[in-house]
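S.K.: sequence and predicted model, in that order:
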Amino acid sequence: MQKAFLPALGLFFLVNICSGQSKEPANKVTRPLKFTKQQIAAESFESVDVFDVNNDKIPDLVSGAYWYEGPKFLNRHYIGEVKRFGEYWDDFSTVPLDVNGDNKIDFVTGGWFGKTLTWRENPGNGNEWPEHRIAEAGNIETTRAWDVDGDGIPEIIPNTPNDSLVIYRLVKNSQGKGTGRFEAHRIMGKHGHGLGFGDVNGDGRSDLLVENGWLEAPTQPFKQAWNFHEDFKLGTSSVPILVVDVNKDGLNDLIVGQAHSYGLHWYEQKKDKKSKKTTWLKHAIDLNNSQFHTMHWIDLDGDGQEELITGKRFRAHNGNDPGEFDPLGIYYYKWNGESFTKQIVSYGPFGEGKGAGIYFSVTDLTGSGRKDIIVAGKDGLYVFYNQGSE
């Protein structure tokens, strides 16, 4: 696909390190949640997701070379070899998807060092999971799945900072099931660290975001060019960059963590009523922690309002990032109508606090109706069971 770079006219960027302002009333005060911590494994893979591997209707954990059978996660099953490079395993995502249409959930992964996007086939019989090549994608920081065309089946989009931005679309058969093959759609050349997905301009179509701007989704995303708007500079930004209406003013804002430095911010979208010009006002959420590499926006406490869940990636660059040796932590941040308030899920030095890894999951593991937090990392694989508030 041909790329299009059409910078939006009259757009500029404002920086204001302060709490966000909103005219809406503060949300009802919710007491902090309590969590019970369970170590699943000492393995140092940095990615985990939750899905039903063996079709017993009980969620399982999948992380690196192993899957852990629910509901207790005590039985560990071997998936297959994952190559190691120093402190890193070349496995920077766990994207669940039935790739070959056999009604068994597979997963998509890839790594920085091998430069290959792959999928692991769920054999359904306890054997090792065959590995299949999707593409030589370049250095893969991590990968996410978003439904670009709205057909109910997500596309695979790796963040490849040294290479082109490419969407990999699953090829489906006449019954709408996966065939085990993907089509590659290049929408932009070299891009930076960070990737997001959401409707930036309010036209009803979800756009893609990179470190230095956003790509406007056309009506036919795999046939037409995506126009690039170079509106901002986000630094070594998180994956994902969240696109959400933080202050409920009808305009979607951005939430961005610094993956390899200090800082967690939200960028308020503002539009001048007369000129229709767009500006982005930067507000601090947390300046005291570093390596916010990944995050979720989800209702964690069950009050009907989403919370921001994130934390520090332990040894993201093996001791070479600012704040690498600070205490570890996982946090959730709650919007109170004016700013974000911080609550601690886990905090402390290595062995006490927990890092957030590069790809984690938030889902109800026990059927309690409360969402739990499942986190991998170089400091181990853990579940934080949500006990609710008292």
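M.R.: Thanks, I have the structure now. Predicted, not measured: the structure shown is a model, and the values here were computed from it.
S.K.: alpha carbons only for contacts and neighbour counts from here, please
M.R.: OK.
S.K.: can you show me the strands along the stretch 101-250 of the chain?
M.R.: Taking DSSP state E, counting those that start in this stretch, the strands of the stretch 101-250 of the chain run over residues 106-110, 116-120, 131-136, 142-146, 155-159, 164-172, 178-190, 196-198, 207-210, 213-216, 227-229, 242-244.
S.K.: elements contacting the fourth one?
M.R.: Okay, so that is strand 142-146. In terms of contacts (3 or more CA pairs under 8 Å, 6 or more residues apart in numbering; DSSP states H and E), strand 142-146 is packed against strand 95-97, strand 106-110, strand 155-159.
S.K.: before we go on, here's another structure to hold up against the first:
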Amino acid sequence: MFLNQTTYATGTSPRSVAIVDVNSDNKPDIIVSNWNSKTVGVLLNNGNGTFLTQTTYTTGTNPGSVAVVDVNSENRTDIIDSNTYSNTVGVLLNTGSGTFLTQITYTTGSYPYSVAAVDVNSDNKPDVIVANAGSNTINVLLNTGSGTFLTKTTYATATYPESVAVVDVNDDNKPDIIVANLGSSTVSVLLHC
């Protein structure tokens, strides 16, 4: 059903991957967080099932998770990453040619492990939701629309939240937050009010 694998070099200890067109050529590119290299890598698609060597961008310490979304309404896909041991999330804005500006960071709780980007306040701007494994919390950072985010709002979770997802679970047309809590063997559901 599938051909044998083709591998592409990344940084040390790749942790998370996202697929999206970053250079507007209608070909899906690969974005990977390189945990021990403290970078995210972008592998551009050649269009024939192969990818160019990664271009790396410096992040905070130990990027654990990546999300891809247009954060500043320029019709370019930007990168958001969780910098686990820096206690920050980083935003790398797309220049339009498939390259990215230096990361802008925002303070989170302790050990941000997973990040999602979804509009949570119905202003048509994707906001950042991050699970903080070390502080048993999630943070919501609201998007200003200019590629920047407001200071975090914090919500409690169970022990060691390691993954976060956002979806409307109760059919009220509002996004709810679901968190996997590694330390307590539970999931938390935070309903939007």
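M.R.: Yes, it's here. Fair warning: this is a prediction, and the values are worked out from it, not measured in the lab.
S.K.: between the strands of the stretch 101-250 of structure 1, which one is closest to Ala259 of structure 1.
M.R.: For the strands of the stretch 101-250 of structure 1, the distance to Ala259 of structure 1 is smallest for strand 142-146, at 11.9 Å, taking CA to CA.
S.K.: where does the closest one end up in structure 2?
M.R.: Strand 142-146 of structure 1 corresponds to residues 16-20 of structure 2 when matched by TM-score structural alignment.
S.K.: mean deviation, that stretch versus structure 1?
M.R.: Superposed on structure 1, stretch 16-20 of structure 2 shows a mean distance to its aligned partners of 2.7 Å (mean CA distance after the TM-score superposition for structure 1).
S.K.: run the chain-centre distance for that stretch.
M.R.: In terms of CA atoms, centre = their mean, to the nearest Å, the centre of stretch 16-20 of structure 2 is set 9 Å apart from its chain centre.
S.K.: residues contacting that stretch, please?
M.R.: Contacts of stretch 16-20 of structure 2 from elsewhere in the structure, counted by CA atoms under 8 Å, 6 or more residues apart in numbering, are 27-34, 64-68, 77.
S.K.: list the buried residues for it?
M.R.: Using 16 or more other CA atoms under 10 Å as the test for burial, stretch 16-20 of structure 2 gives 16-18, 20.
S.K.: to Tyr382 of structure 1, which of the helices and strands packed on strand 142-146 of structure 1 lies closest?
M.R.: strand 95-97 (18.5 Å).
S.K.: what sits up against that closest one?
M.R.: 49, 51, 105-109, 143-145.
S.K.: which bit of structure 2 covers that strand?
M.R.: Alignment note (TM-score structural alignment): strand 95-97 of structure 1 is unmatched in structure 2.
S.K.: just curious, which of the buried residues of stretch 16-20 of structure 2 is nearest to Thr39 of structure 2?
M.R.: For these, the nearest to Thr39 of structure 2 is Ser16 (11.5 Å; CA to CA).
S.K.: now that closest one: how far from Phe2 of structure 2?
M.R.: 22 Å (CA to CA, to the nearest Å).
S.K.: can you check Thr59 of structure 2 too?
M.R.: Here Thr59 of structure 2 is placed at a distance of 34 Å from Phe2 of structure 2 (CA to CA).
S.K.: so for these two, which sits in the more crowded spot?
M.R.: A direct count of neighbours by other CA atoms under 10 Å for Thr59 of structure 2 and Phe2 places Thr59 higher, at 27 against 4.
S.K.: quick one: residues contacting the more buried one.
M.R.: 38-40, 81, 83, 90, 103.
S.K.: at 10 Å instead, please
M.R.: Counting by CA atoms under 10 Å, 6 or more residues apart in numbering, Thr59 of structure 2 touches 33-35, 37-40, 81-83, 86, 88-92, 102-105.
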